[in-house]
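K.L.:
please find the sequence and the predicted model below.
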Amino acid sequence: MPWKQVSTSPHVWQRPLGENERMIKWLGGQSHPIGKDHWAITASARMRLSGIDAKVVDALPSFRALQQAWLLLRFHHPDIATVAGSEIVEYTIPEDEATKWLWLDETLHMVSDASTTVDDVIASLKPSKYTVAFFLPHAKQFVLSTAHWRTDGFGILHLLNDFFDALSVVVGSSLAQHDGVDIASSLPWGQERTRLHPNIEEVLSLPSEPTEEICAASTACLATGGFVKGSVGVPWQDVKASAQHAGGTRGIRRTLSTATTKAVLESCATKNVRLLAAAHASLAKVNFLAAAPKAERSTNGAGANLYDSFEPSHYTSTMRFSLRPYLPSPFGSATYAATLYTGGYLAKVSSDQSWQDWADFYESQYAKGLAGEFLIARREYARRALKLFQQASGAGTPPRSEIDISSVGDAEKLIAPRRRLGSTKVGDEDVAHLGLGIEAGISDAELEVEDISVGVECAQRESYLFLWTFRGHVELYLVYNSAFYEAKYMEGLLHQVEATLLTELGVS
């Protein structure tokens, strides 16, 4: 069902929450009692303004410019300001200046403490009904965070890219006019509701009631969940009342040099495996190596004895795919960034296979992509999966503690490293026609994105390895919950992943 105007208010628009959104929202909400939002998506970037004048080589945007850009992003992607209940997603068109600034105050934050890092910001995140942002001027870093039901890793990087486009428009126009651009007052609010996004079930035109074919496809997707039983896991530290322990999400980064990155990609090509398949195989090996002996598992941490009857013979992880390449135009484009268009299934590899066996297997799965059966099952699969999750939540199901993997591939396809401050485009739209008084800026000034990162909130024992390439470097980012793992231990595991990847690819 498309967005509809609420009869009692001309400013409020609603649509039903999709089954996939509902499932992910429920999973995230399970950690709300401890002040966390499991799987909330976070992206950050370090930026640099240059060429503005001879005296200012590395300028910082003013907070007013950030506010104007944030409002312009909302106008371009109104879904960042939607609110979800148990059944409905709702968007309210701002009626006046006070409403706009109230939303700004709630969602855009300046981090003034120079000792605070992006990692600290992420560790302190709380559930929010909106997409939120933080600017760390001392680090020149900007952070976006939103509940996972709203978007995915690809989507949040598209949003970050469009924010920097908006910031370039605002700063560039301000430079040209030597005055601020009042986006809040000038934007034609109300028009943005035409850009509110449909859910994945509507985009795929899936029927409300499943056919026999859809039921069979859903059953096949759910069957991969059986691979969880017996899967190896990483041993966690003992914490009291761990189920209620609100540890923060922390991350460890490893950046491969440009020379090493080049050698890694060349070796992957020689072995006929993509970087993701090679990294996935390396992670599988580290999971097997890290798996504690059964005797130790019975004493290593609250609830760990639940693994006693399992033999660590296989590693189960998720084959993740963006649905965007499979969607009809224009839904796969960056215009639909603030929408959950992702899916996956579970796959396992055995401990008695070689690294090359694992790499070849993962390569075959990634190369195969998603079949039509997977796509038609999205509504019914999510409906059934949610019921299973709800049934398992109070059944004492053994907690999973493996390190899983996720990749956005070449991040430069999602977020441009450079943009001219003279531009008037946000994403694919030229905003000059909106009558904002925007003028083209100076051509030799630019906003450069020097570094990016993407990850998720970890409220449980599972950890996640994020992989991407950006500006000639392979990036490995391991996120975990500090209540269950020591930083030094996780640093060691990530070092093993890197060492395994390089060794198996023959890169010194």
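P.N.:
Yes, it's here.

K.L.:
can we go C-alpha only for contacts and neighbour counts from here?
P.N.:
OK.

K.L.:
after the helix or strand containing Arg48, next one along is what?
P.N.:
Secondary-structure assignment from DSSP states H and E places Arg48 in strand 41-50. On the C-terminal side of strand 41-50, the nearest following helix or strand under DSSP H and E is helix 63-76.

K.L.:
following element in sequence after that next one, please.
P.N.:
strand 83-84.

K.L.:
which helices and strands does that next one pack with?
P.N.:
strand 88-92 (3 or more CA pairs under 8 Å, 6 or more residues apart in numbering; DSSP states H and E).

K.L.:
so for the strand it packs on, what gets flagged as buried?
P.N.:
Within strand 88-92, the residues that count as buried by 16 or more other CA atoms under 10 Å are Val89, Glu90, Tyr91, Thr92.

K.L.:
count of neighbours near the nearest residue to Arg274 once chain neighbours are set aside?
P.N.:
With sequence-adjacent residues excluded and distances taken as CA to CA, 6 or more residues apart in numbering, Arg274 is closest to Cys268, at 5.8 Å. Residue neighbour count, defined by other CA atoms under 10 Å, stands at 19 for Cys268.

K.L.:
same check, this time on Ser86
P.N.:
Using other CA under 10 Å, Ser86 has 10 other residues around it.

K.L.:
so it touches Met23, yeah?
P.N.:
No: the criterion here is CA atoms under 8 Å, and Ser86 misses it with Met23 at 10.4 Å.

K.L.:
ok, Val349 - contacts?
P.N.:
Ala284, His314, Tyr315, Thr316, Trp358 (CA atoms under 8 Å, 6 or more residues apart in numbering).

K.L.:
starting at the chain centroid, how far to the helix or strand harbouring the first one?
P.N.:
Counting by DSSP H and E, the element that carries Ala284 is helix 275-290. Centroid separation between helix 275-290 and its chain, computed with CA atoms, centre = their mean, to the nearest Å, is 21 Å.

K.L.:
quick one: contacts of that helix?
P.N.:
Outside helix 275-290, the residues touching it (CA under 8 Å, 6+ apart) are 232-235, 264-265, 268, 312, 314-315, 349, 351, 355-356, 358-360, 362-363, 366, 402-403, 405, 407, 409, 467, 493, 496-498, 500-501.

K.L.:
want to compare, so here's the second one:
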Amino acid sequence: MNSPVPCLQDGFTRPLGNLENFFKLLAKKGKPLKREHWTVHLALCLQFPGIIADPVPYLRRAWQVLRLQHPTLGATLQSSNDIAQPAPSRLIAGPLNLGDWANQTFVVYDEVACADQLFPNLLSTPTATCYWLPKSSELVIKSSHRRTDGVGMALLGRHFMLALSGTIRSGHDCPLEVLVPNIGKEPSVPQASSITTIEVSTACRNRGIKVTSAVHAAIVRVTANFPQHPLSKSYTAFVPVDLRLATARTAASDAKIVSEATGVYFSGLPLCISSVLPEDGKPREEFEAIARELGAVYARDLNHFWTPPGSAGQTISLLDLVEPYVR
């Protein structure tokens, strides 16, 4: 049985930003079905040492640590009901009792076979949630997109694994202060990685291309194999751009911003790759050429992103463009 945990944190409140409000509007599309549009999920397949007969207390404790590190995970949305004078939506989190919060947001599904079976059955929830599936040994974290983005969810997964490794090492009943890592002093995590992942990253490195560019290039090539409109000539998409590194360069504490897992720290920029489809009997562009073209887009300097006409070479940071662009 988990010992009671006292209130460890005062509440907070803040208004939603422009991009958060955008995703809030998108999420409403699923309300009639009790779903949330553009929800972000992460599934982790875990293996535990043989000495741990029941991993649930360790997983639950790691989830509590994650909540302490990222208070927004437990914040709920409050919208104005006054139609005449609507107030901006706000995130609100009351004083925290970690035991109660874990009881409400950490769920064990003994009968669900795997994460793929769980995904279509999850309804919308007011906060982020965590699910343990003993049959497949999978842990699923689910969050609204207005609360985090794809990179943020990957960081949440990393922070969860750090918390879990600390919990296994120190015990699930040890003081929380021991389990919450200090900045720059993160505990070690298991380093075993998928052989396939290693092979892909090694192949990309040998060819001088980034894994991100290679994955996107594969998507482009696969998409081009499907039937297209007769006028189609190019691949176009909006590329999500992670703003954390650009933000860190203008902040006093780089480490805190770069590792921030909650919050929406990205923007979407238009991308066009030409010569993807065969034209007049000419072969389409090769995979590596597409990957390098994508790499050039991803490698743009976000702090010197745009040179306005007639600006005498003075550049504008993407950070200065995000707010008016979203509006």
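P.N.:
Alright, I've got the coordinates. In this text, all values refer to a predicted model and were calculated from it rather than measured experimentally.

K.L.:
for the two chains, what TM-score is obtained?
P.N.:
Once superposed, chain against chain, the TM-score is 0.72 (TM-score structural alignment, normalised by the length of the second structure); 270 aligned residues with a CA RMSD of 2.8 Å.

K.L.:
what about the aligned residue in the first structure for Val140 of the second structure, neighbour count?
P.N.:
Applying TM-score structural alignment, one finds that Val140 of the second structure aligns to Val143 in the first structure. Other residues near Val143 of the first structure number 23, with proximity taken as other CA under 10 Å.

K.L.:
so who does Val143 of the first structure touch?
P.N.:
With CA under 8 Å, 6+ apart, Val143 of the first structure has these contacts: Thr42, Ala43, Ser44, Ala45, Val118, Ala133, Phe134, Phe135.

K.L.:
now, which of these sits nearest Pro61 of the first structure?
P.N.:
Among the contacts of Val143 of the first structure, Phe135 lies closest to Pro61 of the first structure (CA to CA), at 10.1 Å.

K.L.:
how about that closest one, secondary structure?
P.N.:
strand (DSSP: H, G, I helix; E, B strand; the rest coil).

K.L.:
which secondary structure element is home to Ala220 of the first structure?
P.N.:
With DSSP H and E as criterion, Ala220 of the first structure is part of helix 212-223.

K.L.:
oh, that last question was meant for Ala139 of the first structure, not what I typed.
P.N.:
Judged by DSSP H and E, Ala139 of the first structure forms part of no helix or strand.

K.L.:
does it touch Arg48 like I think?
P.N.:
No: when contacts are counted by CA under 8 Å, Ala139 of the first structure is not listed as touching Arg48 (10.2 Å).

K.L.:
quick one: the nearest residue to Phe287 of the second structure once chain neighbours are set aside and Ala289 of the second structure, what's the gap?
P.N.:
Distances taken as CA to CA, 6+ apart put Ala217 closest to Phe287 of the second structure, at 6.3 Å, once the chain neighbours are dropped. Separation of Ala217 of the second structure from Ala289 of the second structure (CA to CA, to the nearest Å): 9 Å.

K.L.:
which of these two has more neighbours?
P.N.:
Ala217 (23 against 12).

K.L.:
buried residues in stretch 93-107 of the second structure?
P.N.:
Neighbour-count burial for stretch 93-107 of the second structure flags Ala93, Leu96, Asn97, Leu98, Gly99, Trp101, Ala102, Thr105, Phe106, Val107 (criterion: 16+ other CA under 10 Å).

K.L.:
from those residues, which two are the most distant?
P.N.:
Ala93 and Val107 (20.7 Å).

K.L.:
do you have the helices of the second structure handy? List them.
P.N.:
Taking DSSP state H as the criterion, the second structure carries its helices at 18-27, 56-69, 98-105, 115-118, 150-170, 176-179, 195-207, 211-224, 244-248, 254-258, 287-298, 318-326.

K.L.:
quick one: which of these is nearest Ser267 of the second structure?
P.N.:
Across the helices of the second structure, closest to Ser267 of the second structure is helix 318-326 (CA to CA), at 6.7 Å.

K.L.:
who does that closest one touch, helix- and strand-wise?
P.N.:
So helix 318-326 of the second structure, by 3+ CA pairs under 8 Å, 6+ apart, packs with helix 18-27.

K.L.:
average distance between the helix it packs on and the first structure?
P.N.:
Aligned to the first structure and superposed, helix 18-27 of the second structure gives a mean residue distance of 1.4 Å (mean CA distance after the TM-score superposition for the first structure).

K.L.:
residues in the first structure matched by that helix, start to end?
P.N.:
Mapped onto the first structure using TM-score structural alignment, helix 18-27 of the second structure covers residues 19-28.

K.L.:
then stretch 290-297 of the second structure?
P.N.:
The aligned range for stretch 290-297 of the second structure in the first structure is 358-365, by TM-score structural alignment.

K.L.:
buried residues in that stretch?
P.N.:
Quick answer for stretch 358-365 of the first structure (16+ other CA under 10 Å): Trp358, Ala359, Asp360, Phe361, Tyr362, Glu363.

K.L.:
Provide a list of residues in contact with the residue positioned nearest the centre of the first structure.
P.N.:
Centre of the first structure computed as the mean C-alpha position; nearest residue by CA atoms, centre = their mean is Gly153, 3.0 Å away. Going by CA under 8 Å, 6+ apart, Gly153 of the first structure touches Ile41, Val408, Val454, Gly455.

K.L.:
among the contacts of Val349 of the first structure, which recur in the second structure?
P.N.:
Contacts conserved in the second structure for the contacts of Val349 of the first structure, using both residues aligned by TM-score structural alignment, their matches' CA atoms under 8 Å: His314, Tyr315, Thr316, Trp358.

K.L.:
let's have the residues you listed in TSV, adding distance to Pro16 of the first structure.
P.N.:
What follows is these, written out as TSV (distance: CA to CA, whole Å):
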residue	distance to Pro16 of the first structure
His314	40
Tyr315	37
Thr316	33
Trp358	41
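
K.L.:
look up how far Ala277 of the first structure lies from Ala359 of the first structure.
P.N.:
Taken as CA to CA, the span from Ala359 of the first structure to Ala277 of the first structure is 5 Å.

K.L.:
need the residues touching each of the two.
P.N.:
By CA under 8 Å, 6+ apart, no residue touches both Ala359 of the first structure and Ala277.

K.L.:
just give me the match in the first structure for Ala113 of the second structure.
P.N.:
In the first structure, Ala113 of the second structure lines up with Thr116, judged by TM-score structural alignment.
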